[in-house]
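*Asks:* return atomic coordinates for the entry below.
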Amino acid sequence: MKMRFSLLFSFVIVVGLCSYKFSEAREPVCSKFAYEEQLLEKMIRTEIKVETMVNEIKKTEDKVISTLGDIKQTVADFTDMFADMKGNITNEMLNRGDEIKRREETFKTSFEETRKNLTSDIEAEKEKLFQLQGKLEQPPIAFYAHHLKDLLPDTTDKILIFEKTFTNEGTGYDTSTGIFTAPVGGLYQFDVHTCAYPKKHTYLGLVMEWKLIAADANYGDESYGCNTFGAIVRVKPGEKVWVKSTSSGSARQLY
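*Replies:* Take a look at the predicted model:
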C-alpha cells in the first residue's frame, strides 16, 4: 500500500512540474521566492488531493476486506451448518437403522415363538387325533370263559384255567393258561362266578400283575354254594389278569 502511494505521489509531482512548465510562459516573471511559493502551494494542493485519494482507496480496500471477511464467515457458517445437518442426518439415519434392526429382531423373536407355539399346538392336536383314531379303530374287548379244567384249587397261587369261551373279542383270554392279557389300555370290569362242592371250601382271588384286587371265600354246606366277586380296574396295554387260589388244603374243591 505504501509503494502504491509513493508511485502515485511521484506521478502527481511530475505532472505538476510539466503543467507548470507549459504554463510558465503565460505567467508573469516573478522573483525566485514567488516562484518557490507558488510551486510549494501547488505541491501542497497536490499532496492534499493525493491524500484524499489514498483515504478513499483505503476506505474502499477496508470495505472490500470487510466484505471478504463477511463472505468468508458466511461460507464458514454455511459449512458448519452443512456439517451439523450432515451429522444430524447421519445420526438420524443410524438411529433409524438401529430402530429397524431392533424391530426386525423383535419380529423374528415373536414370529419364532409363535411358530414354536403353533407347531406345539399342532403336534398336540395331531396326537389327540391319533389317539382318537386309535380308539375308534380299537376292537371291543370282551371275553366269557367257563368250564374249569381242574376243580381242585388245593395249592396256594394255583391259577384257575377256564378252558372254554363263549366270547373272546380281541383274543385277550388264553384258554391254555387261564390268563387275560389286555390288548389295549382302558377301564375293565371283571366278574368271577364259582360254586363250591357240598361241604367243601374255596378261597379264591382276582389278580392283576401279581397284585390281589378282589377275593372270595365260599362254603358248600349241604349243597352247592355259589358266589360272585370281581373288580373294576384300569388296565394298561399288555398287563395281565387271572384268577387264583389263595389258600391250600384237601378240603378245597369247586363244582
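*Asks:* okay, CA-based contacts and neighbour counts for the rest of this
*Replies:* Noted.
*Asks:* could you pull out the strands for the stretch 151-255 of the chain?
*Replies:* For the stretch 151-255 of the chain, strands defined by DSSP state E, counting those that start in this stretch occupy the ranges 162-169, 173-174, 179-181, 186-196, 201-208, 211-219, 225-235, 240-245.
*Asks:* second input sequence below; structure requested for side-by-side comparison:
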Amino acid sequence: MLETMVRMEARMTQWDKERKIFEENVLSILEHRREEMQETFSEQNEKLQRMFEDYKDIRGELTNRTNHLEDLAENLGDTPVVAFNAYTTTGDRSYSDNQMIILPYVLLNEGGGYNNNTGFFTAPVSGLYHFSAHICENDSKYMVVSIVHENKEIAITTEYESVGNSCSSVSAPAVMNANERVFIKSAYSESLLHGDPHYRWPSFSGYLVNKKSSE
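*Replies:* As a prediction, this is how the structure comes out:
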C-alpha cells in the first residue's frame, strides 16, 4: 500500500512538472502571438496615419486647384472680347525704313480697337494682348516688318527668296494699358510687300488674352 502511494505521488509530481511545462509553452505562444498582433496593429496604424496624411495633402491640393480654377473663371468672365484681323491684297508696294504699314481690309474688329485709316490698334482696356503679322515678298526683294508697341519694337522678321515669292509670320505678346497703341512698320529701307487676292494676304491681327483684374 505504501509503495503504491509513493508511486502515485511520484506520478503526480511528474504531472505537475508536465503541466507547468505545458502552461509555459502555451503562455510563450500566446505572448509571441500578442507581440505579432501588436506589431501588425502598429504597422496598420502607421499605414492608416500615412493614408490620412496623404488624404489631407490631396484634399488641400484639390482645394487650391479649385480656388485657382474659380479665380480663372471669374477673370475670364470679366474679360471682354477684343480681337481684330486686317489684311491687304495690293500687288507690290514699296516701303521705306520706319514707314508704317496700313492694312485697309478688316475681317474682324471686336471691341473697335483697330483703325484701318491709320493702321493703329488702340487698346480699349488694360491687359495682356497677343499680336501677329504675316508678310509676303516678291521679285527677289526683302520684306522686313516689326511689331511696335508705343514706339518700342517687340518683334521683327525678314522674308527673302532669291527666286519667286514667299511669306512668313511673326508674333509677340504685350502688356498694355488702356489707350496704348500697337502697329506694324517696315524695318528696312527697301522693303517690298507683296499680296494678291487669291493666294497671299499680308495681315495684322491681335486679341486680348486677359484683362487686368484692377479694371
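*Asks:* how about the strands of the stretch 151-255 of the first structure, which one is nearest Asp80 of the first structure?
*Replies:* Among those, strand 186-196 comes nearest to Asp80 of the first structure, with 84.9 Å by C-alpha to C-alpha.
*Asks:* for the closest one, give me the average deviation versus the second structure.
*Replies:* Here the mean offset of strand 186-196 of the first structure against the second structure after fitting is 0.8 Å, by mean C-alpha distance after the TM-score superposition for the first structure.
*Asks:* matching residues in the second structure for that strand?
*Replies:* Mapping strand 186-196 of the first structure onto the second structure (TM-score structural alignment) gives residues 127-137.
*Asks:* re the thing from before, looking at the strands of the stretch 151-255 of the first structure, which is closest to Phe107 of the first structure?
*Replies:* strand 186-196 (45.8 Å).
*Asks:* in the closest one, what's buried?
*Replies:* Phe190, Val192, Thr194, Cys195, Ala196 (16 or more other C-alpha atoms under 10 Å).
*Asks:* likewise stretch 40-56 of the first structure?
*Replies:* Lys42, Met43, Thr46, Val50, Val54.
*Asks:* stretch 114-124 of the first structure too?
*Replies:* In stretch 114-124 of the first structure, counting by 16+ other C-alpha under 10 Å, buried: nothing.
*Asks:* before we move on, what about stretch 21-33 of the second structure?
*Replies:* By neighbour count on 16+ other C-alpha under 10 Å, the buried set for stretch 21-33 of the second structure is empty.
*Asks:* what does it correspond to over in the first structure?
*Replies:* Matched against the first structure by TM-score structural alignment, stretch 21-33 of the second structure finds no partner residues.
*Asks:* nearest spatial neighbour of Lys185 of the second structure, skipping sequence neighbours?
*Replies:* In this structure, Lys185 of the second structure finds its nearest non-sequential neighbour in Met100, 4.2 Å apart by C-alpha to C-alpha, 6 or more residues apart in numbering.
*Asks:* just checking, the one you found touches Ala187?
*Replies:* No: Met100 of the second structure lies out of contact with Ala187 (C-alpha atoms under 8 Å); the separation is 9.3 Å.
*Asks:* between these two, point out the one with more neighbours.
*Replies:* Ala187 (22 against 19; other C-alpha atoms under 10 Å).
*Asks:* residue in the first structure matching that one?
*Replies:* Superposed on the first structure with TM-score structural alignment, Ala187 of the second structure falls opposite Thr246.
*Asks:* which strands and helices sit next to the helix or strand that contains Ile57 of the first structure?
*Replies:* Here Ile57 of the first structure sits within helix 32-137, counting by DSSP states H and E. Using 3 or more C-alpha pairs under 8 Å, 6 or more residues apart in numbering; DSSP states H and E, the elements in contact with helix 32-137 of the first structure are helix 2-23.
*Asks:* show me what counts as buried in the helix it packs on.
*Replies:* Buried residues in helix 2-23 of the first structure (16+ other C-alpha under 10 Å): Phe9, Val12, Ile13.
*Asks:* what helices and strands are in contact with it?
*Replies:* Here helix 2-23 of the first structure touches helix 32-137, going by 3+ C-alpha pairs under 8 Å, 6+ apart.
*Asks:* tell me the first helix or strand C-terminal of the helix it packs on.
*Replies:* strand 142-148.
*Asks:* who touches that following strand?
*Replies:* 160-173, 175 (C-alpha atoms under 8 Å, 6 or more residues apart in numbering).
*Asks:* then stretch 200-207 of the first structure?
*Replies:* By C-alpha under 8 Å, 6+ apart, the list of residues contacting stretch 200-207 of the first structure reads 153, 196, 212-221, 230, 241-247, 251-254.
*Asks:* can you say which of the residues you listed are buried?
*Replies:* By 16+ other C-alpha under 10 Å, the contacts of stretch 200-207 of the first structure give 153, 196, 214-216, 218-220, 230, 241-247, 252-254 as buried.
*Asks:* from Arg102 of the first structure, how far off is the residue most central in space within the first structure?
*Replies:* For the first structure, the residue sitting closest to the mean C-alpha position, by C-alpha atoms, centre = their mean, is Thr109 at 1.9 Å. For Thr109 of the first structure, the distance to Arg102 of the first structure (C-alpha to C-alpha, to the nearest Å) stands at 10 Å.
*Asks:* same deal with Leu129 of the first structure?
*Replies:* Going from Leu129 of the first structure to Arg102 of the first structure by C-alpha to C-alpha gives 40 Å.
*Asks:* same question for Cys226 of the first structure.
*Replies:* Using C-alpha to C-alpha, we find Cys226 of the first structure at a distance of 81 Å from Arg102 of the first structure.
*Asks:* and those two? which has more neighbours close in?
*Replies:* With neighbours defined as other C-alpha under 10 Å, Cys226 of the first structure and Arg102 compare such that Cys226 has more, 15 against 12.
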